[in-house]
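Trainee: No sequence on hand, only this structure:
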């Protein structure tokens, strides 16, 4: 059985991994002051757009995900011919309409695919499963990496589906932003009042950085640390301890809102890299997506992995 994998471009995986494993992308466009860039996970294009637009005007950006009709057309024109079963893994539905759009598109796809497959000489059934990863950025990447591993191991779709749905509720993403004012202003531009002006001003004045956690569709602070470097060090070193304690998949995924060498120079990065090496954990590193950077700002760093329930900062 030919199994296809689909992610949206907010999923922070290296482009070469996506291309090597024939992962299809649902692109997200970013529009700032009349300039539009479509994110196809091209690191060079992302960094160029970051330098020229996001740092100064990202607060007012509009993100434009694929519509129901665009998703339907992509599947009917290509994927229902190329594959027999497709897993579409999306950014958490609590932060984006992509999951709902894909779910709605799936009804039309499953009603209309037969004639298209028949024309291509294939009369076997086609199946599609849309899965909410319940997370963001590099934490979203844990599911497609596992799906690739299971597909290459010859697992059948039912077992892959069960495994991915279990992992979605066990995946953690930890994020440290650089600029609280940016996050506050970006949130207000989207109608989200969760970051108050007072909190942003106080945090900036005292150089307090939150460690934010994404888990089961919810995002919120789990620690406050003085200084960006100290906060990232605490996040990296805690993640290294989780690696030593044992993960649910052999994968850690990182992303950064800028050049990756800047991330690699941050305190604590080496401890996490070494823990992954010692435990045979594959570590993926990616420049953060355009969608991610316009929402959390330049220079933010994220670590994602799947693990047993735990509290940040505790052994």
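Mentor: Now that the structure is in, tell me what you want to look at. This one's a predicted model, so the numbers in the text were calculated from it and none came from an experiment.
Trainee: from here on, contacts and neighbour counts on C-alpha atoms
Mentor: OK.
Trainee: residue contacts, the residue most central in space within the chain?
Mentor: When Cα atoms, centre = their mean is applied to the chain, the residue found nearest the centroid is residue 137 (2.7 Å). Neighbour list for residue 137: 10, 11, 12, 91, 173, 255, 288, 289, 292, 302 [criterion: Cα atoms under 8 Å, 6 or more residues apart in numbering].
Trainee: got another, please set it beside the one above:
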């Protein structure tokens, strides 16, 4: 059985990895004023757009994921011919309509694929599964990497489906945002008032940075630490501890950063984290944050993703 894998461009994995493993990307288009870029995980294009637009006006951005019709057309034009079963892994449905769009499109795809496959010489059925990763950005990458690994190991679609859906329940995404005002303004643009003016002002004045945690589609603070670098260091130390205890459910750790990766690698605690990954045979994936991610959480934000049971972060 030929198994295909699809992610949306908010999934923070290196483009080279996605291309090498033939993972299809559903692009998300970002518009800031008259500037428009379809995010295909091209890091250089993302950085150029970031430097030109996001830092000043990112909170005003409009993000436009693939529509139901665009997803339908992509499958009918290529994926139902190239594969027999496709897993489409999306950003959490609590933060984006991509999961719902893909689910709605799947009904039409399963109704329309037969003549397309027949014309290509395939007389076998086609199936697809839309998987809500229940997480964001780098943490989405954990599910995708596991799907690649299972496919390469020759596992069948039922086992892959069960594994991915279970893994989504135990995937943790941690975010350290550098600018609470940005988060507040972006939230107001999207109708989310979870960070108020007073909280942003106090946090900025005192240089307090939250460590935000996402699991099962729910996001909230697990710590508030004075200073961005100390907050990042505390997060890295937490991950090193979990790696050292053998807690990770997959040998995968994903990092993404809203800027040049050299700046991320200079953050305190990074070297110890990288060493822990090497010692314990954890594959470390590093990528520039998607443009979608950056317009939502701001330039210079850091996201860490891994899978483990329980949430044990303590400041």
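Mentor: On my side now, so go ahead. Note that the coordinates shown come from a computational prediction; the quantities given were computed from them, not determined experimentally.
Trainee: sec struct for residue 123 of structure 2, please.
Mentor: coil (DSSP: H, G, I helix; E, B strand; the rest coil).
Trainee: Surely it touches residue 117?
Mentor: Yes: counting by Cα atoms under 8 Å, residue 123 of structure 2 touches residue 117, with 6.9 Å between them.
Trainee: Comparing these two, which residue is more hemmed in?
Mentor: Between residue 123 of structure 2 and residue 117, residue 117 has the larger neighbour count (other Cα atoms under 10 Å), namely 23 against 11.
Trainee: So the more buried one versus residue 221 of structure 2, what's the distance?
Mentor: Distance, residue 117 of structure 2 to residue 221 of structure 2, by Cα to Cα, to the nearest Å: 48 Å.
Trainee: Repeat that for residue 72 of structure 2.
Mentor: 37 Å.
Trainee: Between those two, which has more neighbouring residues?
Mentor: residue 72 (23 against 14).
Trainee: State the distance from the nearest residue to that one once chain neighbours are set aside to residue 160 of structure 2.
Mentor: Counting by Cα to Cα, 6 or more residues apart in numbering, residue 72 of structure 2 lies nearest to residue 105, which is 5.3 Å off, once chain neighbours are set aside. Going from residue 105 of structure 2 to residue 160 of structure 2 by Cα to Cα gives 21 Å.
Trainee: how close does the helix or strand encompassing residue 31 of structure 2 sit to structure 1?
Mentor: Using DSSP states H and E, residue 31 of structure 2 falls within strand 28-32. Superposing on structure 1 and averaging over aligned pairs (mean Cα distance after the TM-score superposition for structure 1), strand 28-32 of structure 2 comes out at 0.2 Å.
Trainee: residues in structure 1 matched by that strand, start to end?
Mentor: Matched against structure 1 by TM-score structural alignment, strand 28-32 of structure 2 falls on residues 28-32.
Trainee: Could you confirm the residue nearest to residue 72 of structure 2 falls within a strand?
Mentor: No: counting by three-state DSSP, residue 105 of structure 2 is not found in a strand; it is helix.
Trainee: Verify the contact between residue 178 of structure 2 and residue 259 for me.
Mentor: No: contact criterion Cα under 8 Å: residue 178 of structure 2 and residue 259 do not qualify, at 11.9 Å.
Trainee: Show me the strands in the stretch 201-315 of structure 2, by range?
Mentor: 208-215, 218-226, 252-257, 283-288, 302-307 (DSSP state E, counting those that start in this stretch).
Trainee: Please identify which of the ones you listed is closest to residue 29 of structure 2.
Mentor: strand 283-288 (16.6 Å; Cα to Cα).
Trainee: ok, now which ones touch whatever residue of structure 1 lines up with residue 180 of structure 2?
Mentor: Under the alignment (TM-score structural alignment), residue 180 of structure 2 pairs with residue 180 of structure 1. Residues in contact with residue 180 of structure 1 (Cα under 8 Å, 6+ apart) are 200, 201, 203, 204, 209.
Trainee: now residue 180 of structure 1: how far from residue 279 of structure 1?
Mentor: Applying Cα to Cα to residue 180 of structure 1 and residue 279 of structure 1 gives a distance of 35 Å.
Trainee: on that earlier part again, possible to save the contacts of residue 137 of structure 1 as CSV with neighbour count and distance to residue 231 of structure 1?
Mentor: Converted to CSV, the contacts of residue 137 of structure 1 look like this (neighbours: other Cα atoms under 10 Å; distance: Cα to Cα, whole Å):
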residue, neighbour count, distance to residue 231 of structure 1
10, 27, 24
11, 30, 23
12, 29, 21
91, 26, 25
173, 25, 15
255, 29, 16
288, 33, 19
289, 28, 22
292, 23, 19
302, 30, 12
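Trainee: what's the closest of those residues to residue 38 of structure 1?
Mentor: After measuring the contacts of residue 137 of structure 1 against residue 38 of structure 1 - Cα to Cα - the closest member comes out as residue 289, at 10.5 Å.
Trainee: ok now do the closest one, which residues does it touch?
Mentor: 9, 10, 11, 12, 39, 41, 46, 137, 257.
Trainee: And for residue 24 of structure 2?
Mentor: Residue 24 of structure 2 neighbours (Cα under 8 Å, 6+ apart): 5, 6, 7, 18.
Trainee: try 10 Å
Mentor: 4, 5, 6, 7, 8, 9, 18, 40, 79, 88 (Cα atoms under 10 Å, 6 or more residues apart in numbering).
Trainee: who wins for most neighbours among these?
Mentor: Highest neighbour count within these: residue 9, with 28 neighbours (other Cα under 10 Å).
Trainee: one step back: and of the strands of the stretch 201-315 of structure 2, who's closest to residue 267 of structure 2?
Mentor: strand 302-307 (10.1 Å).
Trainee: That closest one vs structure 1, average offset?
Mentor: Looks like 0.3 Å for strand 302-307 of structure 2 (mean Cα distance after the TM-score superposition for structure 1).
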